[in-house]
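Colleague: Pasting the sequence and the predicted coordinates here, then a few questions.
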Amino acid sequence: MPEAIFSDKAPKPNGNYSHVIRAGGLLHVCGWMGDVPETGDIIEGGVEAQTEQAMKNIGACLAAAGSSLDKIVRRRIYTMDMAYLPTIQEVTKRYLSEPWPVSTAVQISGLAKKGALVEIEVIAEA
């Protein structure tokens, strides 16, 4: 049976979803934009600041599940503009290390929160 996990260091869900679902030996982390934990608003400072905040939120969720960023095996990046990808990659490189997770990047036409430029979701080992 899948287990839902929530972090008190990440923004509260604004819908009917879990921060993390533990299923088998994997942790499926919800997609994070640059949501500030205290307010749920998108952080100011553009794609670099939003990516930084998304990675912090992912780290908080993985920690709540007893895991860490170095156990990420799969990453999906959704961006409003592929021109942001080099910046997104540079920021995530500060949080991830080799062996790099497999990754997909997709340009999309909109995200759930106004002003969001990037959303990242991951799968990690438990």
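Modeller: It's in. Residues are numbered from 1 along each chain as shown.
Colleague: CA only for contacts and neighbour counts going forward, please
Modeller: OK.
Colleague: which residues in the chain form strands?
Modeller: With strands called from DSSP state E, the chain shows them at 3-5, 20-23, 26-32, 72-79, 102-107, 118-125.
Colleague: of all the ones you listed, which lies closest to G40?
Modeller: strand 26-32 (10.9 Å; CA to CA).
Colleague: What lies in contact with that closest one?
Modeller: Defining contact as CA atoms under 8 Å, 6 or more residues apart in numbering, one finds that strand 26-32 is touched by 17-22, 54-55, 57-58, 61-62, 65, 119-126.
Colleague: ok, now stretch 81-99?
Modeller: The list of residues contacting stretch 81-99 from outside it, by CA under 8 Å, 6+ apart, reads 47-48, 51-52, 55, 69-70, 79, 105-108, 117.
Colleague: so which of those residues is the most crowded?
Modeller: T51 (28 neighbours; other CA atoms under 10 Å).
Colleague: Which residues does the helix ranked longest in the chain contact?
Modeller: Counting residues, the longest helix found in the chain (DSSP state H) is helix 46-64. Contacts to helix 46-64, defined as CA under 8 Å, 6+ apart, come from residues 5-7, 9-11, 19-20, 27, 29, 32-37, 42-44, 68-69, 84, 87-88, 91-92, 95, 116-122.
Colleague: Presented hereafter is structure B, for comparison with structure A:
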Amino acid sequence: MSREIIATDKAPQAIGTYSQAVKVGNTVYLSGQSALVPETMEVIEGGIEAEIHQVFKNLTAVCEAAGGSLQQIAKLNIFLTDLSNFTTVNSIMAQYFEQPYPARAALGVKELPKGVGVEMDGVREQV
């Protein structure tokens, strides 16, 4: 199967040895997105709610660059430095997804790059 690298300037540029997303066949593998603002590559200000919204905006941009939408995510992984923000993630996620919701994992981690409180990656079907 062929591999296609997905890249957009509407999401933060990779800060390591990875691509924003890779399409293999009909599946798009989305790299972790954090609360970086694409234009500045700085963490958005405003606390965890602003960070979560920025992550969903970044994931949306990468999904659109791959020719699809956020709604096509089949599996979403959420990494939180403070699991007490789990309810906040659920509330905000409901603003970006409609039922049926994707499969999901939410994990507590010690820290994330650039000191953000949340990062998400996922797998998306290409329709």
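Modeller: Yep, it's here. In this text, all values refer to a predicted model and were calculated from it rather than measured experimentally.
Colleague: Superposing both, give me the TM-score.
Modeller: Here the superposed chains carry a TM-score of 0.96, computed using TM-score structural alignment, normalised by the length of structure 1; 125 aligned residues with a CA RMSD of 0.8 Å.
Colleague: Just the buried residues of the contacts of helix 46-64 of structure 1.
Modeller: Using 16 or more other CA atoms under 10 Å as the burial test, these include 5-7, 9-11, 19-20, 27, 29, 32-37, 42-43, 68-69, 84, 88, 91-92, 116-122 as buried.
Colleague: I108 of structure 1 reaches I77, doesn't it?
Modeller: No: the criterion here is CA atoms under 8 Å, and I108 of structure 1 misses it with I77 at 9.9 Å.
Colleague: Report the contact partners of the residue lying closest to G40 of structure 1 once chain neighbours are set aside.
Modeller: Of all residues not flanking G40 of structure 1 in the chain, P11 sits nearest, at 5.5 Å (CA to CA, 6 or more residues apart in numbering). By CA under 8 Å, 6+ apart, the contact set of P11 of structure 1 is D35, V36, P37, E38, T39, G40, N57.
Colleague: which of these line up with contacts in structure 2?
Modeller: Using both residues aligned by TM-score structural alignment, their matches' CA atoms under 8 Å, structure 2 keeps these contacts from the contacts of P11 of structure 1: D35, V36, P37, E38, G40, N57.
Colleague: For V91 of structure 1, see how far away the fifth one is.
Modeller: Read that as G40 of structure 1. For G40 of structure 1, the distance to V91 of structure 1 equals 21 Å [CA to CA, to the nearest Å].
Colleague: same deal with the fourth one?
Modeller: If you measure E38 of structure 1 against V91 of structure 1 using CA to CA, the figure is 22 Å.
Colleague: for K12 of structure 1, same thing?
Modeller: Taking CA to CA as the measure, K12 of structure 1 falls 24 Å from V91 of structure 1.
Colleague: How about W32 of structure 1?
Modeller: The gap separating W32 of structure 1 from V91 of structure 1 is 14 Å, by CA to CA.
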